[in-house]
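1. output the structure for:
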Amino acid sequence: MSEQTLITLEDLSVSFDGAPAVKNISLTVSAGQVLALVGESGSGKSVTARSLLGLSGGQVSASELTICGRDARNLADSDWQKIRGNTISMILQDALMALDPLRPVGREIGDGLKEHSSLSKAQRVQRVHEVLASVNMPDPELRARQRSTELSGGMRQRALIAQALAGNPQVVIADEATTALDSQLTALVLAQLRALKEQGRGVLMISHDLAQVAHLADEIAVMRHGEIVESGPTAQVLNHPKHEYTRQLLQAVPSGVPRFAPLSITGAPRPSVPERQTPTGPLALSATNLSKSFGKHVAVEQVSFDLPQGKTLGLVGESGSGKTTTARMVLGLQKPDSGTVNLLGERFAPLHEPQRKQLRVHMGAIYQNPLGSFDPRYSVGQLLTDALSRGKSKRAAEYRVRVAELLEQVELSPGLLERNPRELSGGQRQRLAIARALAPKPSVLVLDEPVSALDVSIQATILDLLDQIQLETGTSYLFISHDLSVIEHMSDHVAVMHQGRIIEQGATASIFGSPQEQYTKKLLAAMPRLR
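-> Below is the predicted model of the structure:
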């Protein structure tokens, strides 16, 4: 690795209206090095990164802030504009939001070159094609003419990386560039970041995923509450953590952790897996030959699976494999073209809603974005009361005892009853979503990416909570996720979807230990592991 230092920060502090967000942190990034900045949301990672681009929006001070040999402490906006893109650039988290849906991606990349280079129009077009090809974009000339909405998730992420590389910067910041991507897209992005390192660029990788960091970073700096609490070579920090917060982050990674063993720190050693009685009676849920097409596109084809009572079936596959369409048919939100769903031994789909009204209470759902599923007019108490009364009442006093029980079950304070969900943290909102789903005491919960947008430590507490609820109530889970480490930890059985079909299913240990299908092997090979 080159010894050339590209970024030097000494005593960086950033505040907003007097409130400190980053407090006296110091770090360096060298050529050919990946420095990972890890920590939860609100720890100061992104504020630190944006300070390196002159975009923090706060009051910045530092005893040294050097970018590729240039003192950046008192740069004018016009000087920052010359540095951004050419010297230092950023790969953002959400490609669909970061790219303009009204313009072809080639023009969006080219506009940055127009601002920062003296290339002619023809030369800019050629450079756009070159940089798209460099990130393995298939048919770059065609993709340059397409808008972001016409590209797949992987192609959009490639376009974002190409945009960051167009000006040939020496330093690239990757700010949660793999969040919510499936394992194969994640592997693609990590490979691109590794290529940048091998080209001799400096990479500042911002992530809460220590499994990914372990495979890419040379050094790690752990941030909490605006401060770096621990730093050092990757192997040292991951294998011999010194700070309690670092140990908490490491324990929260679900990869390789046995079923029902807690992920959040409890102060006690991990217990052995509890024994559960074998359920008797009909299956909690059974899908038989479900199929669904949209026009000429076959989204789901001949999908069948069984979910026993008190168990969890993990449904995995890359984006577009048909997982969510399957979930919507199971929930009765989308009518299958063919096939059936039985709930507790009785037909549930494809009946009309009035015919399955009595069964509806036994089925619940938890989604990736809980705020999007809440009525914005309702308080916490009104949401739970609405669920308990099945839409007949919003007066919490009538259901005070049961509402209190639900809040206690998901470990939320009664003081939140009058709050609007917009005022809650991400973890609190997901707990509220779980409480609402549990209100009618369902036998089956369909969980569609319930933790993909959460930090690893908050994710750990939610997964532990779901385990606890299942052990206490015997609720069955259909758990849908692109995160294989979560599926491995949470599932008794796994079904693997590819191009609308279930290609392999079986016990979790069997699928993860001895996969039979080539596609499953490919998915597992792309899965970053910490343990």
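
2. only C-alpha atoms from now on, for both contacts and neighbour counts.
-> Fine.

3. in whichever helix or strand Val229 is part of, what's buried?
-> Val229 is part of strand 227-233, with elements assigned from DSSP states H and E. Residues 227-231 are the ones in strand 227-233 that count as buried (16 or more other Cα atoms under 10 Å).

4. then stretch 208-217?
-> 208-214, 216-217.

5. tell me the buried residues in the very next helix or strand once past the strand holding Val229?
-> Where DSSP H and E defines the elements, the next helix or strand beyond strand 227-233 is helix 234-239. Residues 234, 237-238 are the ones in helix 234-239 that count as buried (16+ other Cα under 10 Å).

6. check stretch 15-30 too.
-> 15, 20-30.

7. for stretch 199-207, same thing?
-> Along stretch 199-207, these residues count as buried under the neighbour rule (16+ other Cα under 10 Å): 200-207.

8. out of those, name the ones that lie in strands.
-> 202-207 (DSSP state E).

9. picking up where we left off before, switch the buried residues of strand 227-233 over to CSV; also include distance to Ser43.
-> What follows is the buried residues of strand 227-233, written out as CSV (distance: Cα to Cα, whole Å):
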residue, distance to Ser43
Glu227, 8
Ile228, 9
Val229, 11
Glu230, 13
Ser231, 15
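
10. one more to put side by side:
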Amino acid sequence: MPHEATSVPHEAVAVPHRAAAVDPVAEVRDLRVEVDGRAIVDGVSLRVLPGTVTALVGASGSGKTTTGLALLGEYPAGARVTGDVRVRADGHVTGGVRTGAAGLVGYVPQHPASVLNPARRVSALLTDIARAQVGHLPRGQRRAQARARVLRALEEAQLADGEALLRRYPHQLSGGQQQRVVLAQALLLGARVVVADEPTTGQDALTRSRVVERLAAVAGRGIAVVLLCHDLDVVRALADEVVVLRAGRVVESGPARRLLRSPRHAWTRELLGDRPEPPP
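-> Sure thing, here's the model as predicted:
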């Protein structure tokens, strides 16, 4: 992207524009989520294309996380949900707002330690997934194949020295390492969409630039990334498409280069702080 982010080094995160695919890998149509009679998401629609980054941006309470979790079929307790959520992979389509696309959508939460079992080593967390995928192989090959899959997933998640890391417990890892272990779990499961929820919150500029590189690499493998983010520098560095939410509704959406450079809605201009991305 041509913009030089103020807090994410431009030379570390330049991401080539990815050509749009014809068919979306995930689609949300007219999603409405009500809790106690109040709509926290109201008529949201979006399409997520393979190999691209779709950024959902907005203030706190705008509906970003609720929309992102809808791709997994997860909603707040007691929510009344209408609309349609579909995820496609290998010619198969999962549909229905409550159906979660098991394995097809991975989720990297803002606090990754919350989804890692603190009593199990990283090797156990990942090997259980890998073993389930090689159960069809002869018994003598299963362990070696599972191990190879785990190490490959760690490499794809940009975790160096995987052998040593496998012996550690989650609490012995940094926040960035925990995040990458969760990402490795999603890659092992064969996720076609990865929802990343505020992946750079509370991190320094160098760590943020590495998160950008990591997610760009995931998109480069043909996996769709749905980025829930308030960090506009990260959005500028990564996003192909931007969806702007306010009070549960989409107020503007479109290609990142156009929207960040020439926002059309007053709320988008306010969100950008009257500092739209300058032309190259």
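
11. coming back round to it: looking at the buried residues of stretch 199-207 of structure 1, spot the one nearest Asp306 of structure 1.
-> Closest approach to Asp306 of structure 1 among those (Cα to Cα): Ser207, at 36.3 Å.

12. quick one: map the closest one onto structure 2.
-> Taking TM-score structural alignment, Ser207 of structure 1 has Cys229 as its aligned residue in structure 2.

13. surely that match meets Ala239?
-> No - using Cα atoms under 8 Å, Cys229 of structure 2 is not in contact with Ala239; the gap is 10.5 Å.

14. the ones in strands among the buried residues of stretch 199-207 of structure 1: which two are farthest apart?
-> Gly202 and Ser207 (16.0 Å).

15. still on that earlier bit, quick one, what contacts the match of Ser207 of structure 1?
-> 55-58, 197-199, 235 (Cα atoms under 8 Å, 6 or more residues apart in numbering).

16. please apply the same query to Pro50 of structure 2.
-> With Cα under 8 Å, 6+ apart, Pro50 of structure 2 has these contacts: 20-21, 24-25, 192-193, 219, 222-224.

17. so which strand or helix has Ala122 of structure 1?
-> Using DSSP H and E, Ala122 of structure 1 falls within helix 121-134.

18. can you list the buried residues in that helix?
-> Quick answer for helix 121-134 of structure 1 (16+ other Cα under 10 Å): 124-125, 127-134.

19. counting contacts, what elements does it pack onto?
-> helix 105-116, helix 140-144, helix 153-165 (3 or more Cα pairs under 8 Å, 6 or more residues apart in numbering; DSSP states H and E).

20. residues in structure 2 matched by the second one, start to end?
-> Across structure 2, the stretch matching helix 140-144 of structure 1 (TM-score structural alignment) is residues 162-166.

21. just stretch 448-460 of structure 1 next, same as before
-> Mapped onto structure 2 using TM-score structural alignment, stretch 448-460 of structure 1 spans no residues at all.

22. my guess is Asp197 of structure 2 meets Val225, correct?
-> No - using Cα under 8 Å, Asp197 of structure 2 is not in contact with Val225, being 10.5 Å away.

23. out of the helices and strands packed on helix 121-134 of structure 1, deepest packed?
-> helix 153-165 (a mean of 25; mean count of other Cα atoms under 10 Å).

24. separation between Ala36 of structure 1 and Ala217 of structure 1?
-> Ala36 of structure 1 is 6 Å from Ala217 of structure 1, where distance means Cα to Cα, to the nearest Å.

25. identify the contacts common to those two.
-> With Cα under 8 Å, 6+ apart, Ala36 of structure 1 and Ala217 have common neighbours Met205.

26. in space, what's closest to Ala102 of structure 2 - neighbours in sequence excluded?
-> Once flanking residues are discounted, Ala102 of structure 2 sits nearest to Leu72: 7.4 Å by Cα to Cα, 6 or more residues apart in numbering.

27. from Leu181 of structure 1, how far out is the counterpart of that neighbour in structure 1?
-> Using TM-score structural alignment as the criterion, Leu72 of structure 2 maps onto Leu53 of structure 1. Computed with Cα to Cα, the distance linking Leu53 of structure 1 and Leu181 of structure 1 is 25 Å.

28. same question, Gly202 of structure 1
-> 23 Å.

29. got it, and Ile511 of structure 1?
-> Note on Ile511 of structure 1: its distance to Leu181 of structure 1, by Cα to Cα, is 21 Å.

30. what does Leu523 of structure 1 give?
-> If you go by Cα to Cα, the gap between Leu523 of structure 1 and Leu181 of structure 1 works out to 13 Å.

31. next one: Thr288 of structure 1
-> 29 Å.

32. who has more neighbours out of the two?
-> Leu181 (21 against 15; other Cα atoms under 10 Å).

33. tell me the secondary structure at the equivalent of that one over in structure 2.
-> Counting by TM-score structural alignment, Leu181 of structure 1 lines up with Gln203 in structure 2. For Gln203 of structure 2, the assignment made with DSSP: H, G, I helix; E, B strand; the rest coil gives coil.

34. anything in contact with each of Cys229 and Ala239 of structure 2?
-> Shared contacts of Cys229 of structure 2 and Ala239, counting by Cα under 8 Å, 6+ apart, come down to Ala55.

35. Val53 of structure 2 contacts Val218, doesn't it?
-> No - using Cα under 8 Å, Val53 of structure 2 makes no contact with Val218, being 9.5 Å away.

36. those two: which has the busier surroundings?
-> Just comparing Val53 of structure 2 and Val218: by other Cα under 10 Å the higher neighbour count belongs to Val53, 29 against 23.
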